[in-house]
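Trainee: Quick one: sequence and predicted model below, then my questions.
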Amino acid sequence: MSNKRKVGLIYGGKSSEHEVSVHTALSVINAVDKARYEVLPIYIDVNGQWVQGPWIEHEITHVDELRFTLDNYETPNVFALNNTVDVVFPVIHGPNGEDGTLQGFLELIDVPYVGSGVLGSSVGMDKVMMKEVFGNAGLPQGKYKSYLRSELETNIEEICNGIEAEIGLPCFVKPANMGSSVGISKAKDRQGLEEALRFAARFDRKVIVEAFISGRELEIGVLGNEHPDTSVVGEIVSGNEFYDYEAKYKSDNTRLDIPANVPDDVVIRMKKLATQAFLALDCSGLSRVDFFWDEAEDELYINEINTMPGFTPFSMYPMLWNEAGVRYAELIDRLIAFGIERHEEKRANALVAEQFND
């Protein structure tokens, strides 16, 4: 019998970040230590169909090899995953992947998994709830307001009046539940604001409007569970007007400076604030925390936390840890260990409950 740990890799999904997820899966499969782990790829296609591929023991050369169909493979018995794998590594980005829904399912079938649990994932995905928690924790952030799609459909003129009065222009308009900068616009005037609100509402029933903060975009990685570590600080220098989907995945105008050229005291403050944000949302495993630094006023503002950040070797999160001395394969290894550790900690609660029922 093999002593290798069996890892179920769930990827794909129905969100607009499907392709990002497949590329992440390719990177993880090729980097994981094959002497220690067996990888079972479980693909969710754009229609939500689950397809289980074969156990992978070799290098995959192209993402197309990971887009399985039921013509060639089978639908997995997902309710028996806890009998099939030792741990699940979910690398689905966006809704139905990093928003707590998949995490809740994995909790129900009692299988260890990498990353934050239901609470941290769902709050981290919903930018409005995330900012509410940040505010309650005393973390510095810019002004914001949120609206439902139904409100925008019936009352957009009054809403725009309120935004101009309370937030001001320019401002950023975003879907509340979406990742990879999908659906984001920078509104500079009244017409642009109305267009941005309608555009964001195409992606989610809830829209958030954030005040424009003039500052440098800094990011830091968090790794661990109850006593997490933080990485070096990185800076995004975008040739686009802001770091949108185009700049993130398609443009050659974006530069990632790792480590960022910032004063030591800024790094120290970011490490403290990022850890506070991670713990405030009850996150675990991994997160990337994004900030704006107003260099003239020396003020840091937390922008958001991403509980399942881009995870190819060329994504910001792994690159930050690589600079800190944690290589990609080791990062995967640590995350698997943290996922199992968190599961064992939760199982200790069940043992206590059983004692009370005796």
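Mentor: Thanks, I have the structure now.

Trainee: contacts and neighbour counts: CA atoms only from here.
Mentor: OK.

Trainee: In space, what's closest to Val123 - neighbours in sequence excluded?
Mentor: Nearest residue to Val123 in three dimensions, chain neighbours excluded: Met130, at 5.2 Å (CA to CA, 6 or more residues apart in numbering).

Trainee: ok, that neighbour - contacts?
Mentor: Val123, Gly124, Leu281, Glu304 (CA atoms under 8 Å, 6 or more residues apart in numbering).

Trainee: burial of the residue lying closest to Asp204 once chain neighbours are set aside, as a residue count?
Mentor: The shortest distance from Asp204 to any residue that is not its chain neighbour, by CA to CA, 6+ apart, is 5.4 Å, and that residue is Pro175. The criterion is other CA atoms under 10 Å. On that basis, Pro175 has 31 neighbouring residues.

Trainee: Show the contacting residues for Pro175.
Mentor: Counting by CA under 8 Å, 6+ apart, Pro175 touches Val182, Gly183, Ile184, Ala200, Ala201, Phe203, Asp204, Arg205, Lys206, Val207, Ile208.

Trainee: Write the ChimeraX selection for whichever of those are buried.
Mentor: This is how ChimeraX selects the buried members of those, with burial counted by 16 or more other CA atoms under 10 Å:
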select :182,183,184,200,201,203,204,205,206,207,208
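
Trainee: Can you flag which of the contacts of Pro175 belong to strands?
Mentor: Helix and strand membership here follows DSSP state E; of the contacts of Pro175, those in strands are Lys206, Val207, Ile208.

Trainee: Buried residues in the strand or helix carrying the residue nearest to Val123, which are they?
Mentor: Taking DSSP states H and E as the criterion, Met130 maps to helix 127-136. In terms of neighbour count (16+ other CA under 10 Å), helix 127-136 has its buried residues at Lys127, Val128, Met130, Lys131, Val133, Phe134.

Trainee: Please compare the first structure with the one that follows:
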Amino acid sequence: MNKLNVALIFGGKSGEHEVSLSSAASIYENINKDKYNVFTIGITKEGTWLYYDGNAENIKNGKWVELANKNVEINLVPMGNKEVGLLFEDGSIQKIDVLFPVLHGPYGEDGTIQGLFEISQIPYVGCGVLASSTGMDKLICKTIYSEIGLPQVNYCSTNRWTFRQNQEEELNEIESKLNYPIFVKPANLGSSVGISKVTNREELLSGINEALIYDSRIVLEQGIDAREIEVAVLGNDEVKASIAGEIKPAKDFYDYEDKYINGASTYDIPAKISEADMEKIRTMAIKAFKSLDGKGLSRVDFFIDKYSGEIFINEINTLPGFTNISMYPKMWEATGLEYSNLIDKLIELALDTKK
């Protein structure tokens, strides 16, 4: 059987660049190289695309930039007689069968690079342009979830221009709608980058200014004392949900450092919740995924109020982390789908979208 040529694409210009490197290194180590020829393509923080033919460790530690073969041309745009693929110095062209993006945050999972993949006409892993762009935008997602009846905590929003024009008015408006503690989040970012939990007006101002570094639009959510539950979904038309897991943050909430650096938080897979709540959460996760026309994969996050037991959808991540401590592969492994088989399934789903 001929091997498929898979291009693993990582890095990118977003604040989640380092997360992407860790995810890509993990996938590279676990992908079945008896089935696939793997070509690794990195995007620097400045946006330069480079072909790197090396090991996972140098992807993870960032040395791939200096070790990249800068004479290989990466062409994903059909132009005249120029073929799509990797163009090597000797004039040979390496065709790519499947693109496997492991790009988190803006320019990677927000629909922008998915648009390029559509132009290339090469099948790619994960959600398409629509699901990626809407899934990345917390405000748009909240509107959609409200429309389809998925419960959410109370929230409001502001933006850079309005906040800087009317700072006191905006702070007053937020405090009239929400009680402390409040979570402040950039509308378009993931991996808990730029998120803060605030307990007074001074912290609210600081949290908004921090979030505005990453985005011009801000989501403010009512903080509740809640359990953090996550579930992985997989599929195109037929969508399945893994068993749910519960994150037990080492801090006030599951932040960037805890997710990708120190791994101090603990987790339960499966989550210690009732069978009824488990099925309800899995059903809600599939509903959320389908409402965005999701394809391939996503991780959907929920809250369970510790006092009332109410379940709220938090957000969807259309390109979740794939590091060795990431919940997405761990939840599927606990459901019976091993890491390398999960990669196989994602590639299969990518190919299926082009049939």
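Mentor: It's in. Computed from a prediction, not measured in an experiment: that's the story for all the values here.

Trainee: How alike are these chains, TM-score-wise?
Mentor: For these two chains in superposition, a TM-score of 0.92 is obtained (TM-score structural alignment, normalised by the length of the second structure); 340 aligned residues with a CA RMSD of 1.7 Å.

Trainee: and which of the contacts of Pro175 of the first structure is nearest Ser150 of the first structure?
Mentor: Compare each of the contacts of Pro175 of the first structure with Ser150 of the first structure using CA to CA and the shortest gap goes to Arg205, at 7.7 Å.

Trainee: Based on its surroundings, how many neighbours for the aligned partner of Asn240 of the first structure in the second structure?
Mentor: Taking TM-score structural alignment, the alignment pairs Asn240 of the first structure with Lys251 from the second structure. The local packing of Lys251 of the second structure (other CA under 10 Å) involves 10 other residues.

Trainee: cool, and Thr61 of the first structure?
Mentor: Based on other CA under 10 Å, the number of other residues close to Thr61 of the first structure is 10.

Trainee: Looks to me like it is in a helix.
Mentor: No. Residue state for Thr61 of the first structure (DSSP: H, G, I helix; E, B strand; the rest coil) corresponds to coil; a helix is not indicated.

Trainee: what's the spacing between it and Ser2 of the first structure?
Mentor: Thr61 of the first structure sits at a distance of 26 Å from Ser2 of the first structure (criterion: CA to CA, to the nearest Å).

Trainee: Please pull up the equivalent of Leu346 of the second structure in the first structure.
Mentor: Checking TM-score structural alignment: Leu346 of the second structure goes with Leu335.

Trainee: List the contacts of its match.
Mentor: Contact analysis of Leu335 of the first structure by CA under 8 Å, 6+ apart lists Val114, Gly115, Leu223, Gly224, Gly285, Leu286.

Trainee: and the residue mapped onto the last one from the second structure, what does it touch?
Mentor: Spelled out, it's Leu286 of the first structure. By TM-score structural alignment, Leu286 of the first structure lines up with Leu297 in the second structure. The neighbourhood of Leu297 of the second structure, defined by CA under 8 Å, 6+ apart, consists of Gly126, Cys127, Ala232, Val233, Leu234, Gly235, Thr318, Leu319, Leu346.

Trainee: JSON lines please, covering those and showing secondary structure.
Mentor: Supplementary listing: the contacts of Leu297 of the second structure in JSON lines, determined by three-state DSSP:
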{"residue": "Gly126", "secondary structure": "coil"}
{"residue": "Cys127", "secondary structure": "coil"}
{"residue": "Ala232", "secondary structure": "strand"}
{"residue": "Val233", "secondary structure": "strand"}
{"residue": "Leu234", "secondary structure": "strand"}
{"residue": "Gly235", "secondary structure": "strand"}
{"residue": "Thr318", "secondary structure": "coil"}
{"residue": "Leu319", "secondary structure": "coil"}
{"residue": "Leu346", "secondary structure": "helix"}
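
Trainee: before we move on, the earlier item: sort out which one of the buried residues of helix 127-136 of the first structure lies nearest Ser251 of the first structure for me.
Mentor: Within those, distances to Ser251 of the first structure taken as CA to CA reach their minimum at Lys127, with 25.2 Å.

Trainee: Now that closest one: closest residue in space, sequence neighbours ignored.
Mentor: Distances taken as CA to CA, 6+ apart put Ala176 closest to Lys127 of the first structure, at 5.0 Å, once the chain neighbours are dropped.

Trainee: Then Gly296 of the second structure?
Mentor: Counting by CA to CA, 6+ apart, Gly296 of the second structure lies nearest to Gly126, which is 4.5 Å off, once chain neighbours are set aside.

Trainee: could you measure the one you found against Leu234 of the second structure, distance?
Mentor: 9 Å.

Trainee: Among the two, which residue is more densely surrounded?
Mentor: Neighbour count, other CA under 10 Å: between Gly126 of the second structure and Leu234, Gly126 has more, with 28 against 24.

Trainee: what do we get in the first structure for that one?
Mentor: Under the alignment (TM-score structural alignment), Gly126 of the second structure maps onto Gly115.

Trainee: Show the contacting residues for its match.
Mentor: Contact partners of Gly115 of the first structure, counting by CA under 8 Å, 6+ apart, are Phe89, Pro90, Cys283, Ser284, Gly285, Leu286, Thr307, Met308, Leu335, Gly339.

Trainee: Now with 7 Å, please.
Mentor: Contacts for Gly115 of the first structure (CA atoms under 7 Å, 6 or more residues apart in numbering) come out as Ser284, Gly285, Leu286, Gly339.

Trainee: Wait, a strand at the third one?
Mentor: Pointing back at Leu286 of the first structure there. Yes. Going by three-state DSSP, the assignment for Leu286 of the first structure places it inside a strand.

Trainee: still on that earlier bit, tell me the one among the contacts of Gly115 of the first structure nearest to Val267 of the first structure.
Mentor: Taking CA to CA as the measure, Val267 of the first structure sits nearest to Leu286 out of the contacts of Gly115 of the first structure, at 18.6 Å.

Trainee: What segments of the stretch 51-200 of the first structure are helices?
Mentor: Assigned by DSSP state H, counting those that start in this stretch, the stretch 51-200 of the first structure shows helices spanning 81-84, 101-108, 118-125, 127-136, 149-166, 190-201.

Trainee: Out of those, which one sits most buried?
Mentor: With neighbours taken as mean count of other CA atoms under 10 Å, the helices of the stretch 51-200 of the first structure reach their highest mean count in helix 118-125, at a mean of 24.

Trainee: In space, what's closest to Ile27 of the second structure - neighbours in sequence excluded?
Mentor: Sequence neighbours aside, Phe322 is the residue nearest to Ile27 of the second structure in space, at 7.0 Å (criterion: CA to CA, 6+ apart).

Trainee: Would you mind confirming that the one you found makes contact with Ser23?
Mentor: Yes. The criterion here is CA atoms under 7 Å, and Phe322 of the second structure meets it with Ser23 at 4.4 Å.

Trainee: neighbour-wise, which of the two wins?
Mentor: The residue with more neighbours, out of Phe322 of the second structure and Ser23 and counting by other CA under 10 Å, is Ser23; that gives 25 against 22.
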